[in-house]
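1. With the sequence up front, the predicted model follows.
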Amino acid sequence: MATKANEIVNQAWEKYKRYVTDFPETVSQIEATSRVLSYIIAGRFEDSQVLSELVYLSSNLLVLLNDTIIKNASKILPKIPVSVEKLKRWLTVLEYGEVFIEMAAYRKFGETGKWVLIVIIQLTKAIWRLLLLWKHHGGIQPSPPIAPLDREKYTKQFKHNPTEEMQEFQENLDSETVEPVNGMSEVTFTLKRSGKVIRRLSAAPPINFRSWKLPGHGDREKERAGVRFYEPTTLSKQRLWGETLYITRPLIHLFGMYVCGTMSWKPWIMSGTIDVASLCMMGDTKDLNPQEKSEIKRRSLLLLYYLLRSPFFDTYSKMKILSTLRVMADNVPGLGILLRPIIDYLPSWQKVYFYLWSA
C-alpha cells in the first residue's frame, strides 16, 4: 500500500516538474496571482493580516520550488558545494517565513512569545550567515541568499519547436560545408532561426563512441542563455569584519532593546551606527562582482528605513509621512485608490518587527 502511494506521489511530482518546464509563463502568472491575492486579503477581516502573510509566504515558497525545477531542468547550475546550497535554501525559506512566524506567535503566545521567537530567528540567521562567511567563504551575502531566477534566460533552450528545428536541420544539411579554423574543422553549426547547436555529420565520431552530447555543450548553453555565475569575492580582513558586523547587528539591536527598552533611542542609534560603519568598512566596490555591488547599493538604500523605525517614526516622521500621503491621495487623481490603504495600514505595518528590522 505504501509502495503504491509512493509511486502515485512520484508520478504526480514528475508530471508537475514537466508542467513547470513546459509552461513557465503560465506558472509565473499563477505565482503573481497568489502574490496579488495576499495584498487583497490584508485588512479585509479579523486575522486577515496573518492569512495574508501565509498566502505571501506560500507564493514565495512556490517561486523557490519552481525556480529550482527550472534550474535543474536547464542543466545550467553553479558549481557550489551541496552543503552551501542547502544552507542558503534554508536561510531563504526562513527569511520568507519570518513575518508570518512573528504574527502567528503574537496571536498564539502574546508579546513575550513573539519576542522569544524573534530572538531565535535572528540568532539562527546570524549563525548560518556567519558559517557561510567564515567557513564557506561566501563573501558579501544578499538577502535572501537565493534570489528569484531570471526565467527568460533559463527557459530559452527548451522553448524551441521540434518540427521547425528538424525542418531547419534538413535545410542546413544539404548546404553543409566544413570550414577549417586554425587547421581544424568546425564540429558543430548553429541553426539560424532557432539558435539550436547541431553536430556536423562529417565530424561525428564512430558509432561505438558516439554520445548525444555536443562538444562543449554545457558552456555553449550557458553562453547562449546569457547566464553567468559569479564567484564570491575574497574579502580583506577589514571587509570580513565589516560583513560580520552587519550580520550581528540585529542581535546587538535586540540586546539593546532588551536592556534599554523598545522605545529607547540607544538601540536605534547603535543599529544605525553599525549599518553605516559596515558600509564604510567595505570601501571602494570596484573590485566586487555585480551581485555584490547590487547588495551594497541595497543596504545603502535601506538606511532610509530608519525614518520608519521607532522611536524616530513616532517622534518625528509619522505625522509628516501620513499628512504627505493624505495630501497626495486627496489632490492627485487616481492615487487615492493606491495610497489610502497604505495610510490605514502603515501604523500596523510599522509595528511588525521583521518588516522593518529584518535586513
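-> Yep, that arrived.
2. make it CA atoms for all contacts and neighbour counts henceforth
-> Will do.
3. In the stretch 251-359 of the chain, what residue spans correspond to strands?
-> Here the stretch 251-359 of the chain has no strands by DSSP state E, counting those that start in this stretch.
4. Which parts of it are helices?
-> 265-282, 290-301, 312, 318-331, 335-350, 353-357 (DSSP state H, counting those that start in this stretch).
5. Of all those, which one comes closest to residue 154?
-> helix 290-301 (17.8 Å; C-alpha to C-alpha).
6. relative to helix 265-282, how tilted is that closest one?
-> 150 degrees (axes from the mean of the first three to the mean of the last three C-alpha atoms, to 10 degrees).
7. mind listing what's buried in helix 290-301?
-> Buried residues in helix 290-301, counting neighbours by 16 or more other C-alpha atoms under 10 Å, are found at 291-292, 296, 299.
8. what does stretch 25-35 give?
-> 27, 31, 34-35.
9. Also stretch 55-74?
-> So for stretch 55-74, counting by 16+ other C-alpha under 10 Å, buried means 55-64, 66-71, 73-74.
10. With stretch 223-237 instead?
-> Under 16+ other C-alpha under 10 Å, the buried positions of stretch 223-237 are 224-225, 235.
11. now stretch 143-159
-> So, applying 16+ other C-alpha under 10 Å, buried residues of stretch 143-159: 144-146, 154-157.
12. before we move on, what about stretch 161-173?
-> For stretch 161-173, by 16+ other C-alpha under 10 Å, it's 165, 168-169, 172.
13. swap in stretch 37-53?
-> Under 16+ other C-alpha under 10 Å, the buried positions of stretch 37-53 are 38, 41-43, 49-53.
14. would JSON lines of the buried residues of stretch 223-237 with secondary structure be doable?
-> Listed next are the buried residues of stretch 223-237 as JSON lines, based on DSSP: H, G, I helix; E, B strand; the rest coil:
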{"residue": "224", "secondary structure": "helix"}
{"residue": "225", "secondary structure": "helix"}
{"residue": "235", "secondary structure": "coil"}
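15. okay, now the one to match up with it:
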Amino acid sequence: MESRQRYLSSINAALRPSKWRASYEELVTKNVQTVGQIESALRSLTYIIPGRYRDSELPSEVVHSGVQILSLYHDSLVSKAIAKLPPTVRRPHPTPHARYTKYWTSRSSFYHKVALTLQTIQYTELLWEMIARRRGEKIRWRVIVFIEIVKAICRLILMRLTNSRPLVSPPLPEREQDPRALEEHESDWNGMDTPASEGSDMSWTMPRTGLSLPSLPDTNDISNYLISKVLTADDVKPPKALLHRVTGQGQLAEILYIIRPVIYALAMQRWSGNKRSWSPWLIGFALEYGSRQLAKKDLKERVAGGLRGLTGLERDELRKRGWAMGWWLMRGAFYENITKAWLKSVTNKLKNKPFLDILGGLLEDYEYLWDDYYFSTATL
C-alpha cells in the first residue's frame, strides 16, 4: 500500500505544473542563443506565409503574436537568471535604454504591469483587427479605436509614473546576454581586467602560487582597448537622469504624440467610406510632425547645449521617432493615391527577373495587408 502511494505521489509530482514550468525555465536560461534563433526563424516564417494561400493572414498573425508574447516571457526569465548570478560574475555594461527601463520596472511594479500590458497589446493588435474584420467594418473600426484609446491611456500612465518624462520604445528592458556565457567567461577570468588568452606567449604562470599574469592587449589594438574602458557622461548619470523631464510646451508635445493615434483612428473611422480622402492623413501627419517640432524647440530652449546636450537615450528616441514617420508613406490617402501605384509598377518590373522576382513576390503578397489593415503600418 505504501509503495503504491509513493508511486502515485511521484506521478503527481512529475505532472505538477510548477515542475514543468521550472524545467522549461531551466531549458530556456541554459539555451538562450538557441531559443533566440528559434524565435527568429518563426518570425521569418510569418513574413513568408502571408499571401501564399487563402486566408493565410490570420494563422500567420497568430504565430507571430504568440512568438512575440513568448519572447517577452523569455526576456523576463533571462533577466531573472542574470540577477541570480553570484556578485563575482562580471555583467556587461548595460545600454542606456536597459539602465533606464530596468530602473523604472524595479522601482515601480505598477510601471512594469502597465508597460507589459502595452507591449502585449502592441504585439496582438493586428490579430484583434483581423478577427474583428470578419465581423464587419463597423466592428473593426470600433475595435481599432478602442485599442488605440487603451494604448494611449497606458502611455499617459507611464508618463505620469516617470514624473513627466518622454516615452521610450520599447518601455521594457530588452533581452540581456546569455547568463551561461557570462558564467563561462567568469570561469576563464584571471582576476584582472583582461582575460587570459589560451596559448598566448604573453601570459606567464608564477611558479610558487600557480597564478597566471594576464596577457596584454595586442599592441595594434591598444587604442580600441583603452577607449572601451572609458566611461561616458551617460555612464555615470543616475538612470532617471537619462531622460529630461518635460514641462510646458514639451509636455504638450509629448501628450500630442501620445494621443495622435487615437485622433487619426477616429478620423479614419469617420472617412472609412472614402480611402482616398486626404483629411485623415493630413490630420494624423500634422499632429505627429507638429509634436516633433514642438518637442525639438522645447529641448533647444530648455536643455543646456540644446540638441547637442541631449543624452544618448534621448537622441536614440528622437531618431527612432524620425524614422517611424517614414511609415506615413504607407498610410491612408498617401498610400492609396501615390505609394500603391508606385509599388505596383516596381513589382511588375521585378517579375521574371532572377532573384529580384522573389522581392517582387513578397511586396505583392504584402499589398493586401497595407490595403486592408490599419495596424499593419502602426508604429506607436
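-> Okay, I see it. No experiment lies behind these values; they were computed from the predicted model shown.
16. Which of the buried residues of stretch 37-53 of the first structure sits closest to residue 115 of the first structure?
-> Among these, and counting by C-alpha to C-alpha, the member closest to residue 115 of the first structure is residue 50, at 16.7 Å.
17. sec struct for the closest one, please.
-> The local conformation at residue 50 of the first structure, judged by three-state DSSP, is helix.
18. ranges for the strands of the second structure?
-> 204-205, 212-213 (DSSP state E).
19. Mind giving me the packing neighbours of the first one?
-> Right, strand 204-205 of the second structure. Judged by 3 or more C-alpha pairs under 8 Å, 6 or more residues apart in numbering; DSSP states H and E, strand 204-205 of the second structure is in contact with strand 212-213.
20. And the strand it packs on, what does it pack against?
-> Counting by 3+ C-alpha pairs under 8 Å, 6+ apart, the elements that strand 212-213 of the second structure packs against turn out to be strand 204-205.
21. Show me what residue 371 of the second structure lines up with in the first structure.
-> Aligning on TM-score structural alignment places residue 371 of the second structure opposite residue 350 in the first structure.
22. list the contacts for its match?
-> With contacts taken as C-alpha atoms under 8 Å, 6 or more residues apart in numbering, residue 350 of the first structure has the following neighbours: 308-309, 356.
23. export those to a markdown table and tack on distance to residue 106 of the first structure?
-> Putting the contacts of residue 350 of the first structure into a markdown table (distance: C-alpha to C-alpha, whole Å) gives the following:
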| residue | distance to residue 106 of the first structure |
| --- | --- |
| 308 | 21 |
| 309 | 20 |
| 356 | 17 |
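24. how about the residue nearest the centre of the second structure, what does it touch?
-> The centre of the second structure sits closest to residue 170, judged by C-alpha atoms, centre = their mean, with a distance of 4.7 Å. Contact analysis of residue 170 of the second structure by C-alpha under 8 Å, 6+ apart lists residue 119.
25. ok, now the one 10 residues further on?
-> Taking C-alpha under 8 Å, 6+ apart as the criterion, residue 180 of the second structure is in contact with 29-30.
26. And for residue 268 of the second structure?
-> 280, 332.
27. rewinding a little: among the buried residues of stretch 223-237 of the first structure, which one lies nearest to residue 271 of the first structure?
-> Of those, the one sitting nearest to residue 271 of the first structure (C-alpha to C-alpha) turns out to be residue 235, at 22.9 Å.
28. Identify the residue of the second structure aligned to the closest one.
-> Under TM-score structural alignment, residue 235 of the first structure pairs with residue 246 in the second structure.
29. Equivalent analysis for residue 13 of the first structure, please.
-> So, by TM-score structural alignment, residue 13 of the first structure is matched to residue 21.
30. and what of residue 280 of the first structure?
-> Alignment note (TM-score structural alignment): residue 280 of the first structure maps to residue 293 of the second structure.
31. what do you get for residue 257 of the first structure?
-> Checking TM-score structural alignment: residue 257 of the first structure goes with residue 268.
32. returning to what we had before: adding distance to residue 121 of the first structure, write the helices of the stretch 251-359 of the first structure out as CSV.
-> Output for those, formatted as CSV (distance: least, C-alpha to C-alpha, whole Å):
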stretch, distance to residue 121 of the first structure
helix 265-282, 18
helix 290-301, 20
helix 312, 25
helix 318-331, 28
helix 335-350, 19
helix 353-357, 10
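33. what's the closest of those helices to residue 17 of the first structure?
-> Nearest of the helices of the stretch 251-359 of the first structure (C-alpha to C-alpha): helix 290-301, 28.6 Å.
34. so the next helix or strand after that closest one corresponds to what in the second structure?
-> Downstream of helix 290-301 of the first structure, the first helix or strand assigned by DSSP states H and E is helix 312. The aligned range for helix 312 of the first structure in the second structure is 334, by TM-score structural alignment.
35. Report the distance from the matching stretch to the chain centre.
-> 27 Å (C-alpha atoms, centre = their mean, to the nearest Å).
36. Stretch 3-21 of the second structure too?
-> Distance, centroid of stretch 3-21 of the second structure to centroid of chain: 39 Å (C-alpha atoms, centre = their mean).
37. Ok, stretch 139-148 of the first structure next?
-> Per C-alpha atoms, centre = their mean, the centroid offset for stretch 139-148 of the first structure relative to its chain is 7 Å.
38. cool, stretch 252-268 of the first structure as well?
-> 30 Å.
39. What is the equivalent residue in the first structure for residue 81 of the second structure?
-> Match for residue 81 of the second structure (TM-score structural alignment): residue 73.
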